[in-house]
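Peer 1: my questions concern the predicted model and sequence given below.
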Amino acid sequence: MNNSEVFRGPATWRIVLAALLDFFTAFFGIGYLLALIFGGRTEAGFHLKGGPALLAIILIVAYFLVFNKYLGGTIWKRILRAQR
């Protein structure tokens, strides 16, 4: 087997960067959206507690599960071509 037959996959830095950017995108996007809905917006951004905070955690986990399983990768994995 020569080098042209071996699939190396994406570089590790792409995978790590995509994961970090996906987490921040999901956290701030979902958090801000829920703050708009449930009234948790502040001058500095947003503040969630109780039920809305738990819902945010559930939706962030769902973001990763749904995008990776059914949509071929998360937003930043697709942008950075970091799918394995």
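Peer 2: Done, it's in.
Peer 1: make it CA atoms for all contacts and neighbour counts henceforth
Peer 2: Fine.
Peer 1: flag every buried residue along the longest helix that the chain contains.
Peer 2: When the chain is parsed with DSSP state H, its longest helix is helix 12-38. For helix 12-38, a neighbour-count test (16 or more other Cα atoms under 10 Å) marks 14-15, 18-19, 22-23, 26-28, 30-35 as buried.
Peer 1: for comparison:
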Amino acid sequence: MTHEQPVAHWRIILAALLDFFTAFLVLGFVVASLFGGMTENGFQLNGLPALVVFGLIFAYFWAGKRYFGGTLWKRILKVR
């Protein structure tokens, strides 16, 4: 039997926040580049492109948990 140490709650919350912001920025820039939403200060998405970004963010969290053993920041912060 292996006993896993409990993970600190702050690490779980930090990983979730960093994952969301990382996914939002990366996927936002990709979708904005494809749909013409780039601005001088970054990107701005409205309507369908914004829905696409949030759908991709959902897919990132779902696929990370289901297929990859955790999202990027969960793996970095060892929150599995």
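Peer 2: Arrived safely, thanks for sending. Keep in mind that this is a model prediction, so the values were computed, not measured.
Peer 1: related to what we said a few turns ago, just the closest of the buried residues of helix 12-38 of the first structure to residue 48 of the first structure, please.
Peer 2: residue 35 (6.7 Å; Cα to Cα).
Peer 1: wait, that closest one touches residue 46, no?
Peer 2: Yes - look at residue 35 of the first structure against residue 46 with Cα atoms under 8 Å: they come within range, at 6.0 Å.
Peer 1: can you verify my assumption that residue 32 of the first structure contacts residue 42?
Peer 2: No - using Cα under 8 Å, residue 32 of the first structure makes no contact with residue 42, being 10.1 Å away.
Peer 1: map residue 18 of the second structure across to the first structure for me.
Peer 2: Under the alignment (TM-score structural alignment), residue 18 of the second structure pairs with residue 21 in the first structure.
Peer 1: check residue 66 of the second structure too.
Peer 2: Residue correspondence, TM-score structural alignment: residue 66 of the second structure in this structure matches residue 69 in the first structure.
Peer 1: tell me how far the nearest residue to residue 45 of the first structure once chain neighbours are set aside lies from residue 78 of the first structure.
Peer 2: Spatial nearest neighbour of residue 45 of the first structure, excluding adjacent residues (Cα to Cα, 6 or more residues apart in numbering): residue 32 at 7.5 Å. Taking Cα to Cα, to the nearest Å as the measure, residue 32 of the first structure falls 23 Å from residue 78 of the first structure.
Peer 1: with the second structure overlaid, how far apart is the longest helix of the first structure on average?
Peer 2: Helix 12-38 of the first structure differs from its equivalent in the second structure by a mean of 0.5 Å after superposition (mean Cα distance after the TM-score superposition for the first structure).
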